[in-house]
Structures are given as structure tokens and as C-alpha cells.
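J.: Pasting a predicted model and its sequence here:
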Amino acid sequence: MIPARQPYKASGRYAGEAAREVDSPRAGYFRLRLRKGAPYVPARIWIGLPRDPLTGELLDRSYRPIVQIANFPATDDPEEVARVWHHGETIDPATFAYMRSRAEWARLHDPEAPAANPLRPVDLSTMRPPF
């Protein structure tokens, strides 16, 4: 006798997460890689008013998803929002704050650290030993 099919059960890194609706991003904190082999960077999505690209003032338009990735300026570009929403792993606000402060510290005090260069893949042969 063939056993009955069991419903899909999320496992691994997605265990415990509900399936995402890919066409409607929600506010939250995420981590993702900007390229293959690069370190994880923090990102967040929130719903707010867009800014004027020339003056930086808030525009009186409809609310929309806005994304900020690492230390880059916030944008309401739908491609960037979709990138974070589709490829980002959900993290909590404390982890987001830690990743941001770690990257800022690395930019100021250790410019060769992977956290200071999120667009460059990590090359273990050129890194200093951690001890």
C-alpha cells in the first residue's frame, strides 16, 4: 500500500516562517548578500512617503514600500524592494542594529574587513588571521 502524501513542511532555514506573498512586500528587517561570496548586509523595508530625488523633501504622494540596504540611501525603486523581499532572510531588529553598527565600525577602523566592503567577495587567502 502506498502511503498518503503529506503536505509540504518547511525545513532548514525557512522552518517556522509562513510563505511570503511575492507581490505584496511587508515591512521588516532582512539580511542578504549583494553578490556571490560577499558578506551579509542588513536591509529593511518600511511603508512610507517617497522623497524627492533632488531636494530630499518628502513628497505628498501615496505611501509605498521603501527599502534601505546596508549604508546606501533609502529608495522606493520597485526592483530594489523586490530584491530584498524575494531574497532576504528575515532577522530581528536587534540583529539589524548589530549588523549596521558592525559595518559602520569596520568602515571607520578596519577598512579591509569584509563588513566594510559589502560589494567585494570575501577572499580568505588575503584576510588577516582573527587572532
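T.: Alright, I've got the coordinates. Numbering: from 1, shown residues only.
J.: okay, CA-based contacts and neighbour counts for the rest of this
T.: Fine.
J.: For stretch 92-104, which outside residues touch it?
T.: Applying C-alpha atoms under 8 Å, 6 or more residues apart in numbering, the contact partners of stretch 92-104 are 29-31, 41-43, 70-71, 115-116.
J.: Would you map the helices across the protein?
T.: Along the chain, counting by DSSP state H, helices occupy 78-87, 93-109.
J.: Most tightly packed of those?
T.: helix 78-87 (a mean of 17; mean count of other C-alpha atoms under 10 Å).
J.: Give the other helices and strands that that helix contacts.
T.: Here helix 78-87 touches strand 28-33, strand 40-48, strand 64-69, going by 3 or more C-alpha pairs under 8 Å, 6 or more residues apart in numbering; DSSP states H and E.
J.: Between strand 40-48 and that helix, find me the angle.
T.: Relative orientation of helix 78-87 versus strand 40-48 (axes from the mean of the first three to the mean of the last three C-alpha atoms, to 10 degrees): 120 degrees.
J.: and the comparison structure, right after this:
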Amino acid sequence: MIRDALLRDQGGADALVEGYYLHKVGEGRVLVPIRIWFGPPTDPLDGSELDRAPRWQIEINGVPFDDPANPPVIVGRPVDDVASFWPRCAGSPTDEADYRYRVDRADYAEAHDPADPFARTGGKVDVMQSVLPF
């Protein structure tokens, strides 16, 4: 379960809003894609929708926010508090295609090029070591 007061008290100005967002971790770092929605949870094994009560759910770079076995990590630190990215990321909405591209780009970089800044969620871009495109 997501352990945060923002999810329990949805009446204030900081209430979650469904959508896709980009979280700026710091200057010169890769933007972190975040998805927020209200609905039934999905099965972690096959992604199918479970027959459970709807609830607030969050994915950070494709990783479920409330998975204790595999917590999302931003800049080497596990994320355990919604306040670390919300409502700050609300000012940077994006669309589903951009969110999917960034998640897939990070998965590819992690599997094929660990030095790529996308391989680490919120990784720092080092222009002196970046591979130039052809």
C-alpha cells in the first residue's frame, strides 16, 4: 500500500491528478516519467487487471510505487514518499506516448549501455562522455 497522507486526503490543493508527468530531479539530469491513475491494481506477473477495489496507483519510470520487493529508485535512492515528487511534477504534464518512450528508452539503456544516463532513473547527463548520434 502507498504510505502517504496525500493519497488519503484528496480534498486539498495537493490532491493527486490522473495523468502522465515528468519529474525534474536536478539540473543536467534525465527527466523521470511518472504515471498516476485511479483504478483497480494490475497483476505484477502478467499485467492483467485484478478484481480488486480501485485505488490510487503510481508508476515511476515504469516501476510501481508501492511494490515493497522492487521500490522505484531515483538517483540511487528508493522513493518512499509521494511528497518527494508531487505536487512539483504536476507542472510538467506529458502524454502517454512520451511516457512510454522514456520508460522503454530507460529499459533499453539499462540492458545495453549501463553508462547511458537513461540507464539510471534521473541519471546525470555527462556531455563529455556521451556517445554522439550518427
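T.: Great, that's in hand. No experiment lies behind these values; they were computed from the predicted model shown.
J.: returning to that earlier point: may I see the contacts of stretch 92-104 of the first structure organised as a markdown table, with distance to Asp77 of the first structure and neighbour count added?
T.: Listed next are the contacts of stretch 92-104 of the first structure as a markdown table, based on distance: C-alpha to C-alpha, whole Å; neighbours: other C-alpha atoms under 10 Å:
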| residue | distance to Asp77 of the first structure | neighbour count |
| --- | --- | --- |
| Tyr29 | 17 | 24 |
| Phe30 | 17 | 23 |
| Arg31 | 18 | 23 |
| Val41 | 18 | 23 |
| Pro42 | 17 | 26 |
| Ala43 | 14 | 28 |
| Ala70 | 15 | 22 |
| Asn71 | 16 | 13 |
| Ala115 | 24 | 24 |
| Ala116 | 24 | 20 |
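J.: Ok, which of the helices of the first structure comes nearest Ser125 of the first structure?
T.: Comparing those against Ser125 of the first structure with C-alpha to C-alpha, the closest turns out to be helix 93-109 (19.1 Å).
J.: Alignment lookup: Asp104 of the second structure to the first structure.
T.: Aligning on TM-score structural alignment places Asp104 of the second structure opposite Ser101 in the first structure.
J.: For that match, give its distance to Thr95 of the first structure.
T.: For Ser101 of the first structure, the distance to Thr95 of the first structure equals 10 Å [C-alpha to C-alpha, to the nearest Å].
J.: What's His23 of the second structure aligned with over in the first structure?
T.: Under the alignment (TM-score structural alignment), His23 of the second structure maps onto Leu32.
J.: er, Lys124 of the second structure I mean
T.: Using TM-score structural alignment, Lys124 of the second structure pairs with Pro121 in the first structure.
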